[in-house]
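Q: structure here, sequence nowhere to be found:
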């Protein structure tokens, strides 16, 4: 398996964990799930999760949350 395929697989596992979560999932909880699912270290899982939230997704996320007051966003996290 090439590292490119490995990355794709790791990303798909990460996306699946986020998709099956009941509601929003905190980053640390997602990284813990990736650690268990892929049997990798916490640092490796952090890297996988960070790749998913890279600059590629930042513009999309910004558009989704644009115009929502900060206090509403903070309340949604709780």
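A: Received, thanks. As the structure is a computational prediction, the values presented were derived from the model and not from experiment.
Q: hey, let's count contacts and neighbours off CA atoms from now on
A: Noted.
Q: give the contact list for the residue nearest in space to the middle of the chain.
A: Geometric centre of the chain, nearest residue: residue 49, 4.6 Å, by C-alpha atoms, centre = their mean. By C-alpha atoms under 8 Å, 6 or more residues apart in numbering, residue 49 lies in contact with 11, 14, 27, 30, 31.
Q: try it against this one:
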């Protein structure tokens, strides 16, 4: 493909890129016995410093994945049952096992991203980042989510 034959950015192009990359990521996650939703949830707790209020995590994951509260609650229960999170009152904490698993899977998915983005000029990645962020912001505004 050349610049002359590349399609203009549209919903289909975004969806195809998303699904292809997510399928690769899910393959890496599957090898470690974790789902995409579980990985996103562990990441959110990690980014929050290792602990986060239960309701705050539910809202964040619901907004990030555009899914239902019931699904997020199920994912949290799976992580608690697997010993990847613990709960004290309303605070969810990452366990050492959860942190290790997150770090392992984050490294695996970072390798995939590095391969996919290899050779793309930094300026192109910056433009794509700005455009996709703007599209996300507009869609979230219409959805009433953050």
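A: In hand now; what should we look at? Predicted model, so just to flag it, every value in this text is computed and none were measured.
Q: quick one: TM-score?
A: Remark: TM-score between the superposed chains equals 0.59 [TM-score structural alignment, normalised by the length of structure 1]; 60 aligned residues with a C-alpha RMSD of 3.1 Å.
Q: which of the contacts of residue 49 of structure 1 sits closest to residue 65 of structure 1?
A: For these, the closest approach to residue 65 of structure 1 (C-alpha to C-alpha) belongs to residue 27, at 17.0 Å.
Q: any idea how far the closest one is from residue 4 of structure 1?
A: In this view, residue 27 of structure 1 and residue 4 of structure 1 are 23 Å apart by C-alpha to C-alpha, to the nearest Å.
Q: overlap between the contacts of residue 49 of structure 1 and structure 2?
A: Compared against structure 2 with both residues aligned by TM-score structural alignment, their matches' C-alpha atoms under 8 Å, the contacts of residue 49 of structure 1 retain 11, 14.
Q: and the furthest pair within the contacts of residue 49 of structure 1?
A: Among these, 11 and 27 lie farthest apart (C-alpha to C-alpha), at 14.1 Å.
Q: pretty sure residue 79 of structure 2 contacts residue 40?
A: No - the criterion here is C-alpha atoms under 8 Å, and residue 79 of structure 2 misses it with residue 40 at 11.4 Å.
Q: so for residue 27 and residue 4 of structure 1, which sits in the more crowded spot?
A: Neighbours were counted for residue 27 of structure 1 and for residue 4 using other C-alpha atoms under 10 Å; residue 27 has more, 14 against 9.
Q: that one maps to what in structure 2?
A: Here residue 27 of structure 1 is matched to residue 54 in structure 2, going by TM-score structural alignment.
Q: thought its match was touching residue 91?
A: Yes - judged on C-alpha under 8 Å, residue 54 of structure 2 makes contact with residue 91 at a distance of 5.6 Å.
Q: report how many residues lie close to the nearest residue to residue 58 of structure 2 once chain neighbours are set aside.
A: Leaving aside its sequence neighbours, residue 58 of structure 2 sits nearest to residue 72 (C-alpha to C-alpha, 6 or more residues apart in numbering; 6.1 Å). As a burial measure, residue 72 of structure 2 scores 21 neighbours (other C-alpha under 10 Å).
Q: that'll do, ta.
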